[in-house]
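Peer 1: got a structure for you, letters missing:
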């Protein structure tokens, strides 16, 4: 078999450790009790299997999710040393059997980026909290700094005893505690750990020296490193291409820091960009460019001789192979793409790129679930984090299965049923597969959504699902099937607002798929995720856009990651989209949207009144007359479950938007879980 991407799949030395190829799994946290033992803080067998599956899939280096060296979050690597070493051997042995290597990421935690733990996770010096700027996080004492350094060394020694190949220090990256020490904008200390760059780097130097003293010079230590902060101010991040004054780490200082870390003894720099103030650089949503950090990371490679990795929407093996061949990078770092498809590296080397299930950079199954206290998983791969319990097995009895509706949920049900060996017939009433996801995937920043559609269509063909388009199934046609999956989708909600029956009023699906919005002034009715994405897309094209939202907040989508939320808010601000909340359109007439906003006396950030006078419980009506050459309505969907109700029975399964309009993750997961047992 011919090996594709020969440079990407060549070995690499990190210190004395050789990894078999240049693909590394970026740390994707596993914190839930099912995956991380509360007793030993080692990964349970299910948690280890999550990592082992990626090693079996061809990933050369597994870097586990962060493990605290201090007990500020209720668990710490030092809590049960004997138990940790004993239980981690299952993970180490499982990865090593594949030929891959394991680094464990050790962390000093969050500093000012702590969420709900103000005062527990100290910052370098007193400074405002990221999530609640009215709170001030306390500064660390020198005694605490010394203890943190010692704990890093002790934690690294445990990793070594457990069979780990190295550790990664978390992190001069993403605005975490160590990053706050290094950046003068955050570090207000006046002792030997603050002030000059040498002082601000002191703790970074002491950590690697302590680890090398404990574990030996031949034990590799990687540093997670953000090249540039992209911080405009506290809680404000810069978007790509924006001109701004860097308040965090700029290029000039970054290259000095990178060289210093090599001098200190670090064996690898695992690089990206950003801070919690600009979180969308470290966790790039679909609005960020592909390989968004690569140009910056290659600057680091020019000044150091140790291996350099790059992460951040980096899922193009041809690009990775080229820059590695040119000596501009050493390692392709992937996090979420390996959750979506743990076999991606094997498919790369075999040249089967069209078979790779793409990450759509939604953050719903990974970050979204982590911060809800749930197991890590993936929106497009329900078996992520449940590799054995959710494995698809051949059905004992082969059945004849009908899938009604060819949207994402319908195709997932058909895919799973076909893999299990059933005969699957899928009927779609339109002329193409994809359902409403076809419209959702049309903006230029949704290339991964379009790739997911292409992947599903290929699955239908490869698995020999009998697909028939332009066919609307009736109740009479649903007989003679052992199992039926009804995935008839949803219809858009409509408004009876006066004037909304005219040619210049469009609903979201039509606006996305078919109708070109030609006017200059556009009003978007509905500030949910779809409405905001349409507003951003139009504003980027030069339109003057106003969002009218009936509720008190926009982007109120369950599971939406703060990285996606914050970037969309920055984009709306950058492109000067006007947002009016607590407002409705009363009528649309002669190119004017007549809007009533209800002004309420909400407190400001200091929890004090925003207005000079009380407004009463009903608020104060405030009229607006907004120029609107076009109006786009995006107010959600209503389930189309009429056929299901007509044929409801034990062998009939209602899935996707036909059951409840939500998001791609819910549609895929429900379809998978129903079909895996059919």
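Peer 2: Received, thanks. Everything numeric in this text was worked out from a predicted model, so none of it was measured. Residues are numbered from 1 along each chain as shown.
Peer 1: from here on, just use CA atoms for contacts and neighbour counts.
Peer 2: Fine.
Peer 1: most centrally placed residue in the protein?
Peer 2: residue 363 (2.9 Å; Cα atoms, centre = their mean).
Peer 1: isn't it up against residue 560?
Peer 2: Yes. Because the distance of 7.2 Å satisfies Cα atoms under 8 Å, residue 363 is recorded as touching residue 560.
Peer 1: quick check: residue 98 is in a strand.
Peer 2: No. Read with DSSP: H, G, I helix; E, B strand; the rest coil, residue 98 is coil and lies in no strand.
Peer 1: leaving out sequence neighbours, find the closest residue to it.
Peer 2: residue 56 (5.8 Å; Cα to Cα, 6 or more residues apart in numbering).
Peer 1: report the distance from stretch 550-569 to the chain centre.
Peer 2: Centroid separation for stretch 550-569 versus its chain: 14 Å, with Cα atoms, centre = their mean, to the nearest Å.
Peer 1: list the buried residues of that stretch.
Peer 2: 550-551, 554-555, 559-568 (16 or more other Cα atoms under 10 Å).
Peer 1: what about it, start to end distance?
Peer 2: Start-to-end span of stretch 550-569 (Cα to Cα, to the nearest Å) is 18 Å.
Peer 1: in addition, the following structure is provided for comparison:
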């Protein structure tokens, strides 16, 4: 079933054992001075062990003022070679091949990070950022060309296998390539040849310093998806120029900061959405083409290669979710692969807040040494109360360590609130994690008790050594006159299929649950109004996820009323107050309540003194995101 992805391929003179690539992803694991930490090295080492054909590191800054986040790697100094040489050595120890991506952020950073004014081809600020950049002089451009070449030589000296030049995503080289950001009228602006000149000079400088046999890759945004930006027809011409300048492979991405939803696409974006753009590049070049774009399944990767749309496949967040994906795929263990669900909570969601990267479905990511699963010194009987994602994760880790694990779930199926989260549009992929967790528990011999709520009697009779409480949360019912009418239902009951609603629906609450429930109903032909107290909906949502959710609501004509409170619910109508004006919304068949949840944890107090160790995890402590719930479940499995 999977053959093409495991065929060897050459990039220049570098032979790769398969076609699967870990593309560059900023991790924020390095020291502020750009040197490698043990955490940084261990993260890449895990992917080398996992069997990837090529690992391309996060972007290394060629200048200390070219970083978009503080703890990013760099090769602007010879002093940085030693620590990064250890990274190359550790990857090679496991038979891996590793390239370094070199870049400068240009205008897509800020003085609060670098301490200096950003630079760009033209003094035009990025639409997503606040500072106007300094327009580079020709002399400064020449200096930067040398810095890229010098950094590439450091890559070679440190023992890496190749270098990739980052000309995508709106960073400095792309700022020159694109008319969206390049308004120059000298030899570096205007025509395609002029706008490509900076990239060509960098390639030539790199090649001069690393030699003709050292592989040089180039990453490009095939389409920036912005008005006045690069389109595929522009990029095909640029790709041909780059090939003639001496690159060995072209890595086809999309987007800039303004269109981040296509740089790091969430679940609302179709699988392999930009592969057709890579296929267009492949038509005009003879060097290998790497495709990317929400490819999270080896079967999809295989299909893309068989379609001859690309020569290699980048699977970025798939490699965060499961570094062992290639090994598992090669061994036919597809149901053991943890699939990326496109949530962007732990990766881009954290990185763009200046935090370190994690992964919702794999807490081991970035904590390879800290969270390693070791056999328990003493086998214990461990009970888990609650079969949501936090409870199942704790059961899996405890069982992996050799404990006898019993999981009790009061409902007739596993998954808890996560099952409901998978119902709205574009969210079905969440179910892959539930399926993976259930499979793992089955393989590990976890005793699952459905329709069984763990209580103090069971604990007193069975005498477990530890109890992990993962009882989750329950919906809040607000104190609104009329809330107990039969026409009023909870969002959770609607998503679970327990309650039907009529044609005209008012959703009370514009958080993620309310907005997604509204989208679900609107997609099924309902007329929906959202009422939210705050001045915006989904205020704590991931920006790229929110982008597509708002688009969906707009396309399905969902009315959104913000800064409003519900005063009363009547049969057939809802009374609201907005801007001190009372208004009645009529012809309402049902009102859906989605104003949040509260922790459900009555068990902890009841078990005090009855069991040696009690650990509470997830929403049972405090209602938060799934990222925290899964990590706490994982840690609880380590702690028992």
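Peer 2: Thanks, I have it. Here the structure is a predicted model, which is why all the values come from computation and not from measurement.
Peer 1: next, the TM-score between them, please.
Peer 2: Remark: TM-score between the superposed chains equals 0.94 [TM-score structural alignment, normalised by the length of structure 2]; 631 aligned residues with a Cα RMSD of 2.2 Å.
Peer 1: check contacts around the counterpart of residue 296 of structure 2 in structure 1.
Peer 2: Per TM-score structural alignment, the equivalent position to residue 296 of structure 2 in structure 1 is residue 315. By Cα atoms under 8 Å, 6 or more residues apart in numbering, residue 315 of structure 1 lies in contact with 290, 291, 334, 337.
Peer 1: the residue of structure 2 positioned farthest from its centre sits in which helix or strand?
Peer 2: Distance to the chain centre peaks in structure 2 at residue 461, reaching 44.1 Å (criterion: Cα atoms, centre = their mean). Assessed by DSSP states H and E, residue 461 of structure 2 sits inside helix 456-462.
Peer 1: so what secondary structure elements neighbour the following helix or strand past that helix?
Peer 2: Following helix 456-462 of structure 2 in sequence order, the next helix or strand is strand 466-469 (DSSP H and E). Contacts defined by 3 or more Cα pairs under 8 Å, 6 or more residues apart in numbering; DSSP states H and E place strand 466-469 of structure 2 against strand 381-385, helix 389-400, strand 613-616.
Peer 1: so which of the ones you listed is nearest residue 182 of structure 2?
Peer 2: Evaluated over these, closeness to residue 182 of structure 2 peaks at helix 389-400, with 47.4 Å, by Cα to Cα.
Peer 1: quick check: that closest one aligns to which part of structure 1?
Peer 2: So helix 389-400 of structure 2 sits over residues 408-419 in structure 1, by TM-score structural alignment.
Peer 1: the closest residue in space to residue 527 of structure 2 that isn't next to it in sequence and residue 566 of structure 2: what is the separation?
Peer 2: Sequence neighbours aside, residue 504 is the residue nearest to residue 527 of structure 2 in space, at 4.8 Å (criterion: Cα to Cα, 6+ apart). According to Cα to Cα, residue 504 of structure 2 and residue 566 of structure 2 sit 17 Å apart.
Peer 1: cool, and residue 209 of structure 2?
Peer 2: In terms of Cα to Cα, residue 209 of structure 2 sits 68 Å off from residue 566 of structure 2.
Peer 1: and stretch 89-104 of structure 1, how far out from the chain's middle?
Peer 2: What separates the centre of stretch 89-104 of structure 1 from the centre of its chain is 25 Å, taken as Cα atoms, centre = their mean.
Peer 1: how near is the corresponding residue of structure 1 for residue 214 of structure 2 to residue 249 of structure 1?
Peer 2: Aligning on TM-score structural alignment places residue 214 of structure 2 opposite residue 219 in structure 1. Distance, residue 219 of structure 1 to residue 249 of structure 1, by Cα to Cα: 29 Å.
Peer 1: give the helix, strand or coil label for the match of residue 214 of structure 2.
Peer 2: Classified using three-state DSSP, residue 219 of structure 1 is coil.
Peer 1: what's the neighbour count on it?
Peer 2: Residue 219 of structure 1: 22 surrounding residues under other Cα atoms under 10 Å.
Peer 1: contacting residues for the closest residue to it other than its chain neighbours?
Peer 2: With Cα to Cα, 6+ apart as the criterion, residue 219 of structure 1 has its nearest non-adjacent residue at 5.8 Å, and that residue is residue 166. Counting by Cα under 8 Å, 6+ apart, residue 166 of structure 1 touches 102, 103, 104, 156, 159, 160, 219, 220, 221, 222.
Peer 1: filter these down to just the buried residues.
Peer 2: Here, 16+ other Cα under 10 Å leaves 102, 103, 104, 156, 159, 160, 219, 220, 221, 222 buried among these.
Peer 1: okay, and which of these map to strands?
Peer 2: Taking DSSP state E as the definition of strands, those contribute 102, 103, 104, 221, 222.
Peer 1: aligned to the first one, what sits in structure 2?
Peer 2: Under the alignment (TM-score structural alignment), residue 102 of structure 1 pairs with residue 98 of structure 2.
Peer 1: right, and its match touches residue 91 too?
Peer 2: Yes. Using Cα under 8 Å, residue 98 of structure 2 and residue 91 qualify as a contacting pair, with a distance of 7.1 Å.
Peer 1: if we can go back for a sec, okay but the match of residue 214 of structure 2 is in contact with residue 212, surely?
Peer 2: Yes. Using Cα under 8 Å, residue 219 of structure 1 makes contact with residue 212 at a distance of 7.0 Å.
Peer 1: can you get me a residue count around residue 185 of structure 2?
Peer 2: With other Cα under 10 Å as criterion, residue 185 of structure 2 counts 11.
Peer 1: how near is the counterpart of it in structure 1 to residue 196 of structure 1?
Peer 2: Taking TM-score structural alignment, the alignment pairs residue 185 of structure 2 with residue 190 from structure 1. For residue 190 of structure 1, the distance to residue 196 of structure 1 (Cα to Cα) stands at 10 Å.
Peer 1: just the residues contacting the helix ranked longest in structure 1, thanks.
Peer 2: When structure 1 is parsed with DSSP state H, its longest helix is helix 142-161. Outside helix 142-161 of structure 1, the residues within contact range by Cα under 8 Å, 6+ apart are 69-70, 77-78, 81, 84-85, 104, 106-108, 166-167, 203, 206-207, 210-212, 214-215, 219.
Peer 1: so where do the helices sit in the stretch 1-150 of structure 1?
Peer 2: 45-56, 81-96, 142-161 (DSSP state H, counting those that start in this stretch).
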